[in-house]
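**Student:** sequence? don't have it. structure:
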């Protein structure tokens, strides 16, 4: 990285942090309640480390192979590491012991796979359940009407701790915003919080990205996942092998 690139990255990060704080205060909340998880996908270890040195405290990766390569390069040292992307059951084993939180648990099968792998390691893995709040056919996630029965089933697995919910609402069209989806997620979060399930504690509501994180905070998000506003648009660096997939 050049010094100019490093300076630009620092400015972008600080701008996002300030916007989060302003959005929280506008909603009558303490800015410290909102965790910024930087979506570090497609950014090399040097850029991730530069963001951490500038004050970033949590990273979120979307792809297992990329996470593993950058993990070995020390990309995440000094920050918490979470997984925020689509996860296949056969890749769960590569994440446990490396990430504090798997945000994108989108099915009973995947959650049970995580529990099974965690049991092998004599550990408990924190997860969030991903909700398909927009009912999009092309998107994975739990439907609202299946959440209660799913929570009941998953509460019987002591190897996983459900810490809350995550959602990626549909892309807004025209002047439409995602306010109604954020409001639905907030109500769902509140409703589940009032119920008592083993191994379930509604600590985190993860929603909001670069285009809408301030709106998400207004509706109660306490984790926002922001990438482009911090790192800008960036293709995979040539020759790093970050596009390879685990077989």
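**Tutor:** It's in. Only a predicted model underlies this, so the values are computations on that prediction, with no experimental measurement involved.

**Student:** going by C-alpha atoms from here, please, whenever you check contacts or count neighbours.
**Tutor:** Fine.

**Student:** tell me which stretches of the protein form helices.
**Tutor:** 3-26, 45-53, 64-72, 92-95, 108-120, 147-154, 179-193, 213-218, 228-231 (DSSP state H).

**Student:** show residues contacting the first one.
**Tutor:** Defining contact as Cα atoms under 8 Å, 6 or more residues apart in numbering, one finds that helix 3-26 is touched by 30-32, 34, 36, 47, 50-51, 54, 56, 213-215, 217-218, 229-231.

**Student:** next up, the contacts around the residue sitting nearest the centre point of the chain.
**Tutor:** Using Cα atoms, centre = their mean, the residue of the chain that lies closest to the mean C-alpha position is residue 84, 3.9 Å off. Residues counted as contacts of residue 84 (Cα under 8 Å, 6+ apart) are 60-62, 102-104.

**Student:** likewise for residue 47?
**Tutor:** Residues counted as contacts of residue 47 (Cα under 8 Å, 6+ apart) are 1, 6.

**Student:** and it, how close does it get to residue 140?
**Tutor:** 30 Å (Cα to Cα, to the nearest Å).

**Student:** check residue 86 too.
**Tutor:** Using Cα to Cα, residue 86 is found at 8 Å from residue 140.

**Student:** cool, and residue 171?
**Tutor:** Taking Cα to Cα, one finds residue 171 at 15 Å from residue 140.

**Student:** higher neighbour count, these two?
**Tutor:** residue 140 (16 against 11; other Cα atoms under 10 Å).

**Student:** identify the residues contacting the more buried one.
**Tutor:** Going by Cα under 8 Å, 6+ apart, the list of residues near residue 140 reads 106-107, 132.

**Student:** could those residues go into a markdown table alongside neighbour count?
**Tutor:** As requested, those are exported to a markdown table (neighbours: other Cα atoms under 10 Å):
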| residue | neighbour count |
| --- | --- |
| 106 | 23 |
| 107 | 17 |
| 132 | 22 |
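
**Student:** reformat the residues you listed as CSV; add distance to residue 155.
**Tutor:** Listed next are the contacts of residue 140 as CSV, based on distance: Cα to Cα, whole Å:
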residue, distance to residue 155
106, 16
107, 14
132, 20
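
**Student:** quick one: which of those is nearest to residue 207?
**Tutor:** Ranked by distance to residue 207 (Cα to Cα), these are led by residue 132 at 11.8 Å.

**Student:** wait, that closest one touches residue 168, no?
**Tutor:** Yes: assessed by Cα atoms under 8 Å, residue 132 is found in contact with residue 168 at 7.4 Å.

**Student:** who's in contact with stretch 121-132?
**Tutor:** By Cα under 8 Å, 6+ apart, the residues outside stretch 121-132 that reach it are 96, 100-107, 114-115, 118, 139-144, 158-169, 204.

**Student:** here comes the other one, which I'd like you to weigh against the first:
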């Protein structure tokens, strides 16, 4: 078991002082490792793959808050709609519509975050600022009663340049502030194991940390 409980307690103490929520990224990690963090008090866990999430949800305590943090395909929303706590990476209005549809079938309102593209890498998903404005306008005028957009999510460029990372997070925080009051946003999810400290300094209220807690993971499933 690779769970680093010392790091977990140190990080949770640091984040609780700043009122930042820790999502433990448990993708590719066994049930035993998740259980170890659960017994230490962790309740928010993040998964990237639908099938893996379904398997774990069926084996672990029902009071876990399961966050879907990967790129979600519309045809797979139906599998996680009955229980998912928060969907982080809503990167298109089409996907939001499908989440609303599947949430209605389960008589739920599913909390979501809209993903904003702030990094230089083209491989990262998300709305640009103009697309975000358009999507938020449509949400106001169309009847999406089974989703609750709680805020924004973004991932910084994969770089060692901390100044660049800080600038990208600061940009997302500015966009968040632009919309927060009107849309009752209360979550800004940005920051992972390598850059969460920068993200918190730039206003993040939720971080996604995996390798610092669980150790490094294989590059492929």
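**Tutor:** It's in. Everything numeric in this text was worked out from a predicted model, so none of it was measured.

**Student:** circling back to that earlier point, in strands, which of the contacts of residue 84 of structure 1 fall?
**Tutor:** 60-61, 102-104 (DSSP state E).

**Student:** measure the aligned partner of residue 58 of structure 2 in structure 1 to residue 142 of structure 1 for me?
**Tutor:** For residue 58 of structure 2, the aligned residue in structure 1 is residue 72 (criterion: TM-score structural alignment). Remark: distance between residue 72 of structure 1 and residue 142 of structure 1 (Cα to Cα) = 33 Å.

**Student:** next: residue 135 of structure 1.
**Tutor:** 9 Å.

**Student:** which residues sit in contact with the counterpart of residue 61 of structure 1 in structure 2?
**Tutor:** In structure 2, the residue matched to residue 61 of structure 1 (TM-score structural alignment) is residue 47. Residue 47 of structure 2 makes contacts with 25-27, 53, 66-70, as judged by Cα under 8 Å, 6+ apart.

**Student:** would you check the span in structure 2 matched by stretch 122-129 of structure 1?
**Tutor:** Going by TM-score structural alignment: stretch 122-129 of structure 1 matches residues 107-114.

**Student:** in that stretch, which residues are buried?
**Tutor:** Neighbour-count burial for stretch 107-114 of structure 2, counted by 16 or more other Cα atoms under 10 Å, picks out 108-114.

**Student:** quick revisit: preserved in structure 2, out of the contacts of residue 140 of structure 1?
**Tutor:** Retained in structure 2 (both residues aligned by TM-score structural alignment, their matches' Cα atoms under 8 Å) from the contacts of residue 140 of structure 1: 106, 132.

**Student:** of the contacts of residue 140 of structure 1, which is the nearest to residue 190 of structure 1?
**Tutor:** So of the contacts of residue 140 of structure 1, ranked by how close each gets to residue 190 of structure 1 (Cα to Cα), first place is residue 132, at 17.1 Å.

**Student:** what is the burial count for the nearest residue to that closest one once chain neighbours are set aside?
**Tutor:** Nearest residue to residue 132 of structure 1 in three dimensions, chain neighbours excluded: residue 141, at 4.6 Å (Cα to Cα, 6 or more residues apart in numbering). Counted with other Cα under 10 Å, residues neighbouring residue 141 of structure 1 total 23.

**Student:** what does residue 141 of structure 1 correspond to in structure 2?
**Tutor:** In structure 2, residue 141 of structure 1 lands on residue 126 (TM-score structural alignment).

**Student:** show me the contacts for the corresponding residue of structure 1 for residue 91 of structure 2.
**Tutor:** Residue correspondence, TM-score structural alignment: residue 91 of structure 2 in this structure matches residue 106 in structure 1. By Cα under 8 Å, 6+ apart, the contact set of residue 106 of structure 1 is 129-131, 140-142.

**Student:** which of those also appear as contacts in structure 2?
**Tutor:** Shared with structure 2, among the contacts of residue 106 of structure 1: 129-131, 140-142 (both residues aligned by TM-score structural alignment, their matches' Cα under 8 Å).

**Student:** kindly reformat these as JSON lines containing distance to residue 192 of structure 1.
**Tutor:** Below are those laid out as JSON lines (distance: Cα to Cα, whole Å):
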{"residue": "129", "distance to residue 192 of structure 1": "12"}
{"residue": "130", "distance to residue 192 of structure 1": "14"}
{"residue": "131", "distance to residue 192 of structure 1": "13"}
{"residue": "140", "distance to residue 192 of structure 1": "20"}
{"residue": "141", "distance to residue 192 of structure 1": "17"}
{"residue": "142", "distance to residue 192 of structure 1": "14"}
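
**Student:** among these, which pair sits farthest apart?
**Tutor:** 129 and 140 (10.9 Å).

**Student:** scan structure 2 for its longest strand.
**Tutor:** strand 147-154.

**Student:** which part of structure 1 matches it?
**Tutor:** Going by TM-score structural alignment, strand 147-154 of structure 2 sits over residues 160-167 in structure 1.

**Student:** now swap in stretch 23-33 of structure 2 and tell me
**Tutor:** Using TM-score structural alignment, stretch 23-33 of structure 2 pairs with 37-47 in structure 1.

**Student:** how far does the matching stretch stretch from one end to the other?
**Tutor:** 15 Å.

**Student:** list the buried residues of that stretch.
**Tutor:** Buried-residue list, stretch 37-47 of structure 1, by 16+ other Cα under 10 Å: 37-47.

**Student:** need these in JSON lines (columns: distance to residue 177 of structure 1).
**Tutor:** As requested, the buried residues of stretch 37-47 of structure 1 are arranged in JSON lines below (distance: Cα to Cα, whole Å):
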{"residue": "37", "distance to residue 177 of structure 1": "22"}
{"residue": "38", "distance to residue 177 of structure 1": "22"}
{"residue": "39", "distance to residue 177 of structure 1": "22"}
{"residue": "40", "distance to residue 177 of structure 1": "25"}
{"residue": "41", "distance to residue 177 of structure 1": "25"}
{"residue": "42", "distance to residue 177 of structure 1": "27"}
{"residue": "43", "distance to residue 177 of structure 1": "28"}
{"residue": "44", "distance to residue 177 of structure 1": "32"}
{"residue": "45", "distance to residue 177 of structure 1": "34"}
{"residue": "46", "distance to residue 177 of structure 1": "35"}
{"residue": "47", "distance to residue 177 of structure 1": "31"}
